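Asker: Build me a model:
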Amino acid sequence: MRSCTPSIGLTFIAAAAALLSGCAMAPAATTPVAGASHLDTVQKAAVLRICTPGDYKPFSFQKPDGAFEGIDVDLMTGFSASLGAKPEWVKTTWANLLPDLAAGKCDIAVGGVSVTTDRQKRAFFSAPYMVNGKTPIARCADVAKYQSVAAIDQPSVRVIFNPGGSNERFARANFKKAKLTLHGENVTIFDEILANRADVFVTEAAEAITQQKLKPGLCAVNPDKPLQYGEMAWMLPRDDVAFKSYVDQWLHLQQAGGDFQRTMDRWLK
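Answerer: Sure, this is the predicted structure:
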């Protein structure tokens, strides 16, 4: 490991240095030819195609004007520049994020992507840049009720989740008694809890903390002690070792030089 001990709270979820170990536009025609690395084709095309769902604050969020903002958006702007390329955002969904990357519709997939072994079977991951475990968010008055998986997994509890990603997998794997509701719109899922149409949503700590700031009345439940350990990283095309090596080295240098932490602080503090 490159450094030190993760701290608690916001610094816990932004513990990037502790982990490094050593779209609205149509995709451009930059798919690598057989045997070529994305490292070469991106530089040749001067375009980096980036798949993202764009519905996950503070990582990647598409604004009403179509532009994207967030931690990964800022980082991808710098990463693209390092290759002499401009970022081109390819809007997708969580269910289609991995299939779109595997099909060559983009060169990299970002936006708050959890590292999982299922995804690892079909893609490479960059070195993880954040600890970001599964954390419940609920109405503030109900926080004491939902301190554990067992406390949430009760017939009277209405658990809501978004489709196609690790949040859905966690809900289906852990909540067998609770009433499960699939909600297709990640942006409005928090309003369902405020409106008392659902009780709990289990997501990553960073999103839970961000949304409790944006949605008065909602509170993250013990974000410094998540229900399940998790890491965030970028998804990369499988078997492209040269591209992964470049991504990891760029990320390491951003962390070592302090630019990475400044980006994190801008969105998390």
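
Asker: only C-alpha atoms for contact and neighbour calcs from this point on.
Answerer: Fine.

Asker: longest helix in the protein, by residue count?
Answerer: Counting residues, the longest helix found in the chain (DSSP state H) is helix 241-257.

Asker: Give me the angle between the helix or strand following that one and helix 241-257.
Answerer: Downstream of helix 241-257, the first helix or strand assigned by DSSP states H and E is helix 259-268. Orientation check (axes from the mean of the first three to the mean of the last three Cα atoms, to 10 degrees): helix 259-268 against helix 241-257 gives 80 degrees.

Asker: I have a second one here; can you model it like the first so I can compare?
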Amino acid sequence: MRKFILLFLSAVLLGSMVSFASCTVGKDNTIIVNQPTINRIQERGTILIGTTGDYRPLTFREADGTYWGFGIEVAGQIAKRLGVNIQFVPTSWPTLSTDVTSNPQAFDLAIGGITITDARKQTMLMSDGYLANGKTILCRASEADRYQKLADIDKPDVRVMVNPGGLNEKFANQNLTHATIIVHDKNEEIPSLIAEGQADVMITEITEAPYYIQTDTRLAAPLLNAPFTHGEIGVLMRQGQDDLLQLVNDVISQMKADGTLRQLHEKYGLVYAY
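Answerer: Now for the predicted structure:
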């Protein structure tokens, strides 16, 4: 009798939990339980996506306000899965973490050139990677032979230019203690400044460098195939949005499986690593 009562109470408790949970059926027929972030976005009809808009070819904002890039297209796939529109919200590398965690919330997630790091994962959520990444350099094509290793850059007569607040500046400060480091506010202007002789080297990523050497013959990336670091780029969002994180990871997984991600790599001239 006692066993029966315990079983009955357990069944009642389970039934109560199910009745109060928000349950939906996903596109793959899986049951998704308790998705407050997704519900909020779908009720709004728009997903708010933070992006810097200064990082060709991952995220760039044209003068007319339109956005394009690898990350922007991934954002489009996320919005498509949710069945909502996109509103892009400007952010910057120095304010990215503050904007992600702000109250009231500035946007639902951030995308475009954001490297997955343990430091970010300690205070925020990061998706699975969708693009291989690593630190490299841009320099003038006429001086490409001059820079064959990190030690060739870390010299007092080498002017290294970086954008503020991101991992490029952090890498330069940690690894180039002898070089002259110049911080320039607008990341998208640095390649042209290097080509014009305003600085000698730009610390950048293997995801960004190919675009500039393809569009400006004055530039070279001599260490493109030997990056200083290795990592991945993912989607960043505030803690507590585990339902949205799971959906984003599902989208990335699907894009890998159906070839969409490979097509984007080919479109933007990037190496496919999955």
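
Asker: what's the average distance of the longest helix of the first structure to the second structure?
Answerer: Once superposed with the second structure, the aligned residues differ from helix 241-257 of the first structure by a mean of 1.0 Å; criterion: mean Cα distance after the TM-score superposition for the first structure.

Asker: Show me which parts of that helix are buried, residue by residue.
Answerer: Within helix 241-257 of the first structure, the residues that count as buried by 16 or more other Cα atoms under 10 Å are 243-244, 247-249, 251-252, 254-255.

Asker: can you pull out the strands in the first structure?
Answerer: 47-52, 55-56, 60-62, 68-69, 86-91, 108-114, 123-125, 130-131, 134-139, 158-161, 179-182, 200-204, 218-220, 231-237 (DSSP state E).

Asker: need those strands in CSV with mean neighbour count and distance to Leu97 of the first structure, can you?
Answerer: Formatted as CSV, these follow (neighbours: other Cα atoms under 10 Å; distance: least, Cα to Cα, whole Å):
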stretch, mean neighbour count, distance to Leu97 of the first structure
strand 47-52, 27, 7
strand 55-56, 20, 12
strand 60-62, 21, 13
strand 68-69, 20, 16
strand 86-91, 21, 9
strand 108-114, 26, 7
strand 123-125, 22, 11
strand 130-131, 24, 20
strand 134-139, 26, 20
strand 158-161, 24, 17
strand 179-182, 16, 18
strand 200-204, 27, 17
strand 218-220, 24, 26
strand 231-237, 24, 9
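
Asker: Of the ones you listed, which is nearest Arg169 of the first structure?
Answerer: strand 158-161 (9.3 Å; Cα to Cα).

Asker: The second structure: matching residues for the closest one?
Answerer: Under TM-score structural alignment, strand 158-161 of the first structure corresponds to residues 159-162 of the second structure.

Asker: ok, now stretch 108-125 of the first structure?
Answerer: So stretch 108-125 of the first structure sits over residues 109-126 in the second structure, by TM-score structural alignment.

Asker: Would you convert the strands of the first structure into TSV that also reports distance to Ser148 of the first structure?
Answerer: Formatted as TSV, those follow (distance: least, Cα to Cα, whole Å):
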stretch	distance to Ser148 of the first structure
strand 47-52	31
strand 55-56	24
strand 60-62	28
strand 68-69	33
strand 86-91	35
strand 108-114	21
strand 123-125	30
strand 130-131	19
strand 134-139	9
strand 158-161	13
strand 179-182	16
strand 200-204	11
strand 218-220	13
strand 231-237	20
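
Asker: Name the nearest residue to the residue most central in space within the first structure, ignoring sequence neighbours.
Answerer: The structure's the first structure has its C-alpha centroid closest to Gly112; by Cα atoms, centre = their mean the separation is 0.9 Å. What sits nearest to Gly112 of the first structure in space, not counting adjacent residues and going by Cα to Cα, 6 or more residues apart in numbering, is Phe59, at 5.4 Å.

Asker: Could you report the distance from that neighbour to Asn222 of the first structure?
Answerer: When distance is defined by Cα to Cα, to the nearest Å, Phe59 of the first structure is 20 Å away from Asn222 of the first structure.

Asker: which ones are touching the residue nearest to Gly112 of the first structure?
Answerer: 69-73, 111-112 (Cα atoms under 8 Å, 6 or more residues apart in numbering).

Asker: if you set the cut-off to 10 Å instead, what comes out?
Answerer: Phe59 of the first structure is in contact with 52, 68-75, 110-113, 206-207, 264, 267, counting by Cα atoms under 10 Å, 6 or more residues apart in numbering.

Asker: Surely Glu205 of the second structure is in contact with Leu131?
Answerer: No: using Cα atoms under 10 Å as the test, Glu205 of the second structure is too far from Leu131 to be in contact (11.3 Å).

Asker: Now for those two: what residues contact both?
Answerer: By Cα under 10 Å, 6+ apart, the residues touching both Glu205 of the second structure and Leu131 are 113, 115.
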